[in-house]
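Novice: Structure of the sequence below:
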Amino acid sequence: MSKLDGISPEVIDRFHLDRLPFHQAATAPDELMRLHGARVVVTGGGGADLGQAIVHRFAALGARVAALDLDLDSARAVAEEASKNWGADVFAVHADVTDWDDVHAAVAGAAERMGGLDVMVNNAGGGLKLHGPFLDIRPEDMRRIVDLNLFGVLFSSRAALDHMIPQDRGRIITIASEGGKSRVDGITVYNSCKSAAIGFTRNLAHELRNTQVSTVAVCPGVMVGPHALARLAGEGSRASISALEESYERLNAGRFSLPEEVANMVAFLAGEAGAYVSGTAVSVGGGLSD
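Specialist: The predicted structure follows:
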């Protein structure tokens, strides 16, 4: 007996009741979070901080993963380690997310190798070590930040939709930032791009509402990976250290995070257990934006 028995086809169609995952009530939560066979592309997958953490999390959950990166050697190193650690199919692909043709070709090649595309993680980004007052940022550096953190998201998402729309299934997860919800001193242009990425996520989700392709953003705070550790060891500029200090004072969690903690949320949102979280920006920043 179906739970929809007695409801007219018109009502079922009007509210898409046939999409409700009734089976979840009888499914163990850990099974809903598994990603066996999921076909995933992670831009910036060679990154030493969040990129590698996301690739490893997906590989550990049974996904097939393409690590896209401008630095092919770094992507290969991450792919090889993830493959070895988790026994997963992980491979590297060269891609410049700021180049429309290049990222489309890279995503198409990855999708062809995997037999489709289920999840796109827009992770490529960063402040390019350009900390300081907005008045001191050169116009060419503004453009570099915008190209990477905004146009990179737009181009990669568009490339993913070429594969997701025809199959009427897919998930786009964009790495934004707590700085996109609140102020963080010294990175105004970067934060503005992250605010735009959150707005893009909301608007795209609305456009896709009648499909089974969805999108969500994840907002990290300060992650302590190799780059942050180097800054804390004295390799960062005074402006970058000030940004860390200012952020730390606003944290409710009382500590910074590891990249793996943010990657946990990305993996959760990619699976069935997190599928209803859509068109919003999920904070994983220890309360930085609250």
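
Novice: okay, CA-based contacts and neighbour counts for the rest of this
Specialist: OK.

Novice: and Phe268, how many neighbours does it have?
Specialist: 18 (other Cα atoms under 10 Å).

Novice: quick check, it in a helix?
Specialist: Yes: counting by DSSP: H, G, I helix; E, B strand; the rest coil, Phe268 falls inside a helix.

Novice: Here is a second sequence; please produce its structure as well for comparison:
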Amino acid sequence: MIEVKDLCKRYEGRMVLDGISASFGPGEVVALVGPSGGGKSTLLRCLNGLEPFDAGTIRVGDDVLVPGASRASGAGVSNIRRRVGFVFQQWHLFAHRTALGNVIEAPRHVRGLDARSATELGRALLAKVGLSHREQAYPSELSGGEQQRVAIARALAMEPEALLLDEPTSALDPERVGELVALLSRLREDGLTLVAVTHEMRFARELASRVMVLHGGRILEEGPPAQVLERPRHERTRTFLGLAREQSAPEPEVSSLEAGRSGVVTLFPAATVRE
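Specialist: The predicted structure follows:
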């Protein structure tokens, strides 16, 4: 369980996170959505100590992050990072190591596993993400989707209780998005907590158990995807999703339709919403 209470973060005089309180439970998938600059990625980075904050607390089990430089928290940050994995938007794989080499690096040097145990774990995780046949490939030889799956396997090698993903679909085509949703669905079934920043509404709708809308460093609203993405309560959310424009558009006249055809009104103008 990750618990956030009254979290505040300022950057160059601007309030990036303004008193956010939230919780993320075991096996829950939470999609963080909202206009750019709303604080989504900053919140994600605060959750495992990558970003210091100015006020509030973050609790992961018995470990607590407090305001100030993350390095000052020492052991608490290390414990939390072992329990809460992070998959970066750019993946940051080691270019000089194979897919298997990238996955076994942390188990060997952080968890202290011997070479044989780490290799067995790495191969099992690559199989889990569907990349057994690419274990000896270097990052430059992998597609964007394959590199992402190696990054996920690398994060899982620390056996985390939660996984944070920053824009996991940003470099993927629609087919690869579907594959990622299927992979993360399997991880969810294993009981892993997933928190993802995304602008891909299809991803949020198909995978998330809860959607949280951030704007101006605050949580505008949250709830099940069907409620937040289809029937949002806040006007800013409706504008972000394009629903305000859709509702104001005139309905097509029935008389203008050709005989034998029907009009179809889509609930979402596009799969991806960006500002």
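
Novice: Provide the TM-score value for the superposition.
Specialist: Put the two chains on top of each other and the TM-score (TM-score structural alignment, normalised by the length of the second structure) is 0.32; 139 aligned residues with a Cα RMSD of 5.8 Å.

Novice: Just the buried positions in stretch 4-23 of the second structure, please.
Specialist: Val4, Leu7, Cys8, Lys9, Val16, Leu17, Asp18, Gly19, Ile20, Ser21 (16 or more other Cα atoms under 10 Å).

Novice: how close does the second one get to Ile58 of the second structure?
Specialist: If I follow you right, that is Leu7 of the second structure. Separation of Leu7 of the second structure from Ile58 of the second structure (Cα to Cα, to the nearest Å): 8 Å.

Novice: Check Ile20 of the second structure too.
Specialist: Using Cα to Cα, one obtains 10 Å as the distance from Ile20 of the second structure to Ile58 of the second structure.

Novice: intersection of neighbour lists for these two?
Specialist: Val4, Lys5, Leu7 (Cα atoms under 8 Å, 6 or more residues apart in numbering).

Novice: Of the buried residues of stretch 4-23 of the second structure, which belong to strands?
Specialist: Applying DSSP state E to those, the entries found in strands are Val4, Leu7, Cys8, Lys9, Val16, Leu17, Asp18, Gly19, Ile20, Ser21.

Novice: Pull the most distant pair out of those residues.
Specialist: By the measure Cα to Cα, Val4 and Val16 form the most distant pair in these, at 15.2 Å.

Novice: Tell me where the stretch 151-275 of the second structure has helices.
Specialist: 174-189, 201-207, 225-230, 235-241, 243-248 (DSSP state H, counting those that start in this stretch).

Novice: Could you check the last one and say which residues are buried?
Specialist: Using 16+ other Cα under 10 Å as the burial criterion, the residues of helix 243-248 of the second structure that qualify are Leu243, Glu246.

Novice: So which elements touch that helix?
Specialist: Helices and strands touching helix 243-248 of the second structure, by 3 or more Cα pairs under 8 Å, 6 or more residues apart in numbering; DSSP states H and E, are helix 235-241.

Novice: Quick check: buried residues in the helix it packs on?
Specialist: Those would be Arg236, Thr237, Arg238, Phe240, Leu241, for helix 235-241 of the second structure by 16+ other Cα under 10 Å.

Novice: Arg59 of the second structure in helix, strand or coil?
Specialist: In three-state terms, and counting by three-state DSSP, Arg59 of the second structure is strand.

Novice: isn't it right up against Glu3?
Specialist: Yes: counting by Cα atoms under 8 Å, Arg59 of the second structure touches Glu3, with 5.1 Å between them.

Novice: For those two, work out which one has more neighbours and name it.
Specialist: Set Arg59 of the second structure next to Glu3 and count neighbours by other Cα under 10 Å: Arg59 wins out with 19 against 16.

Novice: any idea how far Ala60 of the first structure is from Thr215 of the first structure?
Specialist: Distance, Thr215 of the first structure to Ala60 of the first structure, using Cα to Cα: 22 Å.

Novice: So for those two, which residue has more residues nearby?
Specialist: Between Thr215 of the first structure and Ala60, counting by other Cα under 10 Å, Thr215 is the more crowded of the two (30 against 20).

Novice: quick one, what contacts that one?
Specialist: Counting by Cα under 8 Å, 6+ apart, Thr215 of the first structure makes contact with Arg171, Ile172, Ile173, Thr174, Thr201, Arg202, Leu204, Ala205, Ser278, Gly279.

Novice: how would you label it: helix, strand or coil?
Specialist: Of the three states, Thr215 of the first structure takes strand under three-state DSSP.

Novice: Disregarding flanking residues, what is the spatial nearest neighbour of it?
Specialist: Ile172 (4.5 Å; Cα to Cα, 6 or more residues apart in numbering).

Novice: part of a helix, is the one you found?
Specialist: No: using three-state DSSP, the assignment for Ile172 of the first structure is strand, not a helix.

Novice: What count of nearby residues applies to it?
Specialist: A count of nearby residues for Ile172 of the first structure, using other Cα under 10 Å, gives 28.

Novice: State the distance from it to Ile145 of the first structure.
Specialist: Going from Ile172 of the first structure to Ile145 of the first structure by Cα to Cα gives 21 Å.

Novice: Can you give me the separation between Asp73 of the first structure and Ala263 of the first structure?
Specialist: 22 Å.

Novice: er, Cys193 of the first structure actually
Specialist: From Cys193 of the first structure to Ala263 of the first structure the distance is 21 Å (Cα to Cα).

Novice: and Val146 of the first structure, what does it touch?
Specialist: Val189, Tyr190, Cys193.

Novice: quick one: which of those is most hemmed in?
Specialist: Using other Cα under 10 Å as the neighbour test, the contacts of Val146 of the first structure are led by Tyr190, with 27 neighbours.

Novice: sec struct for it, please.
Specialist: helix.

Novice: List the buried residues in the host helix or strand of Glu260 of the first structure.
Specialist: Assigned by DSSP states H and E, Glu260 of the first structure belongs to helix 259-270. Using 16+ other Cα under 10 Å as the test for burial, helix 259-270 of the first structure gives Pro259, Glu260, Glu261, Val262, Ala263, Met265, Val266, Ala267, Phe268, Leu269, Ala270.

Novice: quick one: the second one and Val55 touch, right?
Specialist: Same thing as Glu260 of the first structure. No: counting by Cα under 8 Å, Glu260 of the first structure stays clear of Val55, with 10.1 Å between them.

Novice: The stretch 51-200 of the first structure: helices as residue ranges?
Specialist: Along the stretch 51-200 of the first structure, counting by DSSP H, counting those that start in this stretch, helices occupy 72-86, 100-114, 139-146, 152-167, 188-207.

Novice: export the helices of the stretch 151-275 of the second structure to CSV and tack on distance to Gly101 of the second structure?
Specialist: Converted to CSV, the helices of the stretch 151-275 of the second structure look like this (distance: least, Cα to Cα, whole Å):
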stretch, distance to Gly101 of the second structure
helix 174-189, 21
helix 201-207, 30
helix 225-230, 38
helix 235-241, 41
helix 243-248, 46
